[in-house]
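Peer 1: Quick one, fold the following:
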Amino acid sequence: MTQTQHPLSDNQVIEQHTDSESKRASSISQKCFRTIETTYSNNIDSDYTEKIAALSRNFRYADNQEHFWTLPAQSLLYGTPLYAEASRTQKLVLNHLGWAASYIKTANTECTALDYNPVTADVLELMGGYDTLAKEIQMETEQEVVHIRAFRKIGLTTMVSLIDRSSLDELAKWRPQRTLATTFQLNMAKKLAIKLTDRNQASHYAEKIKKKQRNSRVFKSPMGGLLENAMGSFTPLHSLYGFGCGSGSLFMACQFYTLRMMANLKLKDIEHPIAKYAKQLENNHKFVPAPTAISRYHFLDEAFHTTISKLLGKDLYQEFEGPNLYENLIANFVIYMMQRSSFGSVSAVIPDSSSRDGLDNFALVYYLLRSPIFEFSHLNAKQWMRRCFCEEHDGFHQSVKNRTRLLKSLKIFSSEVSYLWPINRDMTVMGKLGSINTALKQNIRTFDRFFKELEQFKQSQ
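Peer 2: Got it, this is the predicted structure:
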């Protein structure tokens, strides 16, 4: 005889749902804590950061100049008509500058972690129960300092060795400048935060941010690299995103690592081939250039950071109170902007870049072509730049190939982040952008602007 099944009462449904949620949260916690403990232990036992510091400290360009530092396909101007006609010596230089250009931008991106890692650690310490995670994040901050110093030292030493000092001084003019949020902008941003934030929500406001607000009338944006490129002129949102005007919630403490994970995936796409190249040289008992070795050790160091980024950005935030309207808006807006700018185009001259060629890229190529490496006249340099930036070539197609691979990795990660808008979860904007035709139109406009501003700059000297 079949037993009659009575429908569950409302209380039983609620209890069943609550029990299910409790088991899920418990499962997440166990998984998270195992990952945190293992990552922290392995990171302590590693010596990759120390090796990076030693290689950087002893770096001399002359000791490494006769060797490729990365695969040829990661060289500056790879696939362009100029690269096809370059001598071996010139191709070595382009390879070294490709490494330098990528890692100076990486250093700028990692600067963001120096500001936000301590904030997240502060928030977690105030909550309690996450001491090991806070220690791991603090260790990562110390490691990032070593990484940044190494990348900047080798990158700038390489450029000084290849491009004369006066040209480098001029090159600095074309670098993107950070901006300040005015007091008025920040006050308006705070009003927006208050209006969209539930005042009854528990706050875990980081002390470091409180002190920073008390001691400064304005926030200087700490963003760099991918995030600075993404946010552009939306400076107030830097402060909004950085807990400065919001609740300082546990959700926001985790959400930064959604962005950091995207940066980690971008860097992994660049470094994995270099790490394999370094290992191959080592196995064949061949000379491993210091920058190549640094890339490999950084790849291994960043594996710990990537694990923590994934943990916080995909799993751990689910244990805390979900985002309020304000936090959801900021969290999604910054990823939308990253799709449009940092991941929104292809470069004609830097194959592993997924953003458009700005004035700084034009300036780097111009001063390189005028340097003793190529010894072009102003007119010849301009003609070659037109061919490299404003005409279709294999370098564009290499950039598209790299960007397509990155898009696939980003979509796998973002598809598992529950609070994202569909346009961010599916990386829809990045998928629609990035065509060679669009990049060519952008470069033609930037080409005209660069040489117009260069002429004005020369006249003012």
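Peer 1: rest of the way, CA atoms for contacts and neighbours
Peer 2: Will do.
Peer 1: next structured bit after the helix or strand residue 155 falls within?
Peer 2: Under the assignment given by DSSP states H and E, the secondary-structure element containing residue 155 is helix 131-162. The C-terminal neighbour of helix 131-162 among helices and strands, as given by DSSP H and E, is helix 165-171.
Peer 1: For residue 358, which residues are in contact?
Peer 2: Contacts of residue 358 were listed using C-alpha atoms under 8 Å, 6 or more residues apart in numbering, and they are residue 446.
Peer 1: again, but for residue 390
Peer 2: For residue 390, the residues meeting the contact criterion (C-alpha under 8 Å, 6+ apart) are 440, 441, 443, 444, 447.
Peer 1: Compile these into JSON lines and extend it with columns for neighbour count.
Peer 2: Below are those laid out as JSON lines (neighbours: other C-alpha atoms under 10 Å):
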{"residue": "440", "neighbour count": "21"}
{"residue": "441", "neighbour count": "14"}
{"residue": "443", "neighbour count": "25"}
{"residue": "444", "neighbour count": "15"}
{"residue": "447", "neighbour count": "20"}
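Peer 1: Adding distance to residue 103, write those out as TSV.
Peer 2: What follows is these, written out as TSV (distance: C-alpha to C-alpha, whole Å):
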residue	distance to residue 103
440	25
441	27
443	23
444	26
447	24
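Peer 1: Just name the closest of those residues to residue 120, please.
Peer 2: Taking C-alpha to C-alpha as the measure, residue 443 is the one of the contacts of residue 390 closest to residue 120, at 39.1 Å.
Peer 1: what's the spacing between the one helix or strand residue 451 maps to and its chain's center?
Peer 2: Using DSSP H and E, the secondary-structure element containing residue 451 is helix 436-460. Remark: helix 436-460 is offset 26 Å from the chain centroid, using C-alpha atoms, centre = their mean, to the nearest Å.
Peer 1: Could you also give me the structure for this second sequence? I'd like to compare it with the first:
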Amino acid sequence: MCTMTAVINSLSQPNVTSTSLLAKDSKTRKKLELNYRRAKQTDHSPNLDQLAEQFDYQQCRDQYWQAPEFSLLHGTPLWEQSSPGQKLILNHLYWVAYYSQIIAAEVATIFFNQTSATGLYPLTDFRLVCDTLDLETSQERCHINAFQTVIDQVESTLFGGNLFGQPRRSPFRETMIFANTNWFKNWWKGIQLQSFGLLSANNAFLASQYLTVRGLRTLNGKLVQHKLSNFYQPQEPEHNTIPTQISYYHFLDESFHFNTSTILSHDVGSLFPSPTVFERQLVNLGIRGCQRDHYHVSVAINGIFWYDPALYDTITKLLTSPLFGLSAQECEAMLWACFAQETEALHRSFQTHQEAWLSYQAYLDPLPFVDRTNKSMALMKGNSMERYLRLQGRALQRFLQTAPSVHYLTEK
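Peer 2: The predicted structure follows:
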């Protein structure tokens, strides 16, 4: 009981000091000031709001929105057998699916930005940090609105409703939309997230180290979003579709968000006293949670680490829709060919997966309180193409034996 009381007391006392920590480290303060000033000067929220208002799917449905390799199920037999018009649809659906996941992540970011700001604000002279997080929270709301506008219009036009798009999510839900989860896992994840929010709102070290986990997730986004933004042609702005422009401006905003995560988790975090054993455990649990979220590899959408068996039903709806018109037997064969066979898509997705865990290792390397399992990315590195194919073979067989959706959609 005494030990538990001590832990609670240590966590409930914010690390308030009468002397500014930032005054002791002018280099860190200058980094924060420069990042905030540039982020504010180049805030692309007005551009994104205007683009969302102007978006009309009919005006850009005959153009690619990003490079063809960033298309749904690119590098699978479905892509190879699709017509030019169907390939455009797969390209648009990659955008829809990718930014549906980004919305889920940014909803959580909005909440935890504020709990972190609450935990850091009692520190003398930390208004600069909190103002930065406030600016980023406002930008996240703008991003979500732009993504949601495009997603809803595209899916309403193509399907009469949502395929990848989701109702607005709670920040306490599983971050990955298509995850290996169940009711109990979802409930337990919610308890963990709510608990961390309460603890970090009253503990400066934990508040700063939320930004370590945010940095890892943003780093994953940067790997793909940089490539998506390269499709934007600044020399010929009139030739860029609105979704292409949204991708470009979002990437520019997120670059500053990543800078904030790095400064707060690496530079500001180092100004605090050494974390307690319990604080170390909480931070490492958060990083391991990120590893678990990013363990899986998806051939459906390179760059988002979805659990492909959770996607079977959604892909079935797409394949048996009038857009592709596959029969039940053709759909079943296509699922086997895309998910249970070695393809170019599988190799590309594992290459992205490796790029991710290598960059995570470099990001975590300077942090002394991160444990060996997290620094080595042992959990993520444990996945392989052989494991993926074995998993898909078992999961796809169960899906086809139990799911009536293939026949239902075809008959409909």
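Peer 1: What range does the helix holding residue 155 of the first structure cover in the second structure?
Peer 2: The alignment of helix 131-162 of the first structure onto the second structure (TM-score structural alignment) covers residues 127-158.
Peer 1: buried residues in the matching stretch?
Peer 2: By neighbour count, and taking 16 or more other C-alpha atoms under 10 Å as the criterion, the buried residues in stretch 127-158 of the second structure are 129-130, 132-134, 136-137, 139-140, 142-148, 150-155, 158.
Peer 1: Likewise for stretch 32-44 of the first structure?
Peer 2: For stretch 32-44 of the first structure, the neighbour count (16+ other C-alpha under 10 Å) marks 32, 33, 35, 36, 39, 40, 43 as buried.
Peer 1: From these, pick the one nearest residue 315 of the first structure.
Peer 2: Using C-alpha to C-alpha, the buried residues of stretch 32-44 of the first structure come closest to residue 315 of the first structure at residue 32, 7.5 Å.
Peer 1: Trace that closest one over to the second structure, please.
Peer 2: Taking TM-score structural alignment, the alignment pairs residue 32 of the first structure with residue 28 from the second structure.
Peer 1: separation between that match and residue 219 of the second structure?
Peer 2: Using C-alpha to C-alpha, to the nearest Å, one obtains 21 Å as the distance from residue 28 of the second structure to residue 219 of the second structure.
Peer 1: Name the residues of stretch 12-25 of the first structure that are buried.
Peer 2: Along stretch 12-25 of the first structure, the positions that meet the burial threshold by neighbour count (16+ other C-alpha under 10 Å) are residue 25.
Peer 1: how far does it sit from the chain's center?
Peer 2: Once both centres are worked out by C-alpha atoms, centre = their mean, stretch 12-25 of the first structure turns out to sit 38 Å from its chain's centre.
Peer 1: What is the aligned counterpart of residue 386 of the first structure in the second structure?
Peer 2: Checking TM-score structural alignment: residue 386 of the first structure goes with residue 336.
Peer 1: Its match: what's it in contact with?
Peer 2: With the criterion set at C-alpha under 8 Å, 6+ apart, residue 336 of the second structure makes contact with 393, 396.
Peer 1: Please, which helix or strand holds the equivalent of residue 283 of the second structure over in the first structure?
Peer 2: For residue 283 of the second structure, the equivalent position in the first structure is taken to be residue 331, counting by TM-score structural alignment. Per DSSP H and E, residue 331 of the first structure falls inside helix 325-340.
Peer 1: How about residue 82 of the first structure?
Peer 2: Element membership of residue 82 of the first structure, judged by DSSP H and E, is helix 81-85.
Peer 1: Just the residues contacting that helix, thanks.
Peer 2: In this structure, residues lying in contact with helix 81-85 of the first structure by C-alpha under 8 Å, 6+ apart are 77, 91, 384, 387, 388, 393.
Peer 1: Run through the residues that contact the counterpart of the first one in the second structure.
Peer 2: Following TM-score structural alignment, the counterpart assigned to residue 77 of the first structure within the second structure is residue 73. Under the criterion of C-alpha under 8 Å, 6+ apart, the neighbours of residue 73 of the second structure are 79, 90, 299, 300, 301, 338, 345.
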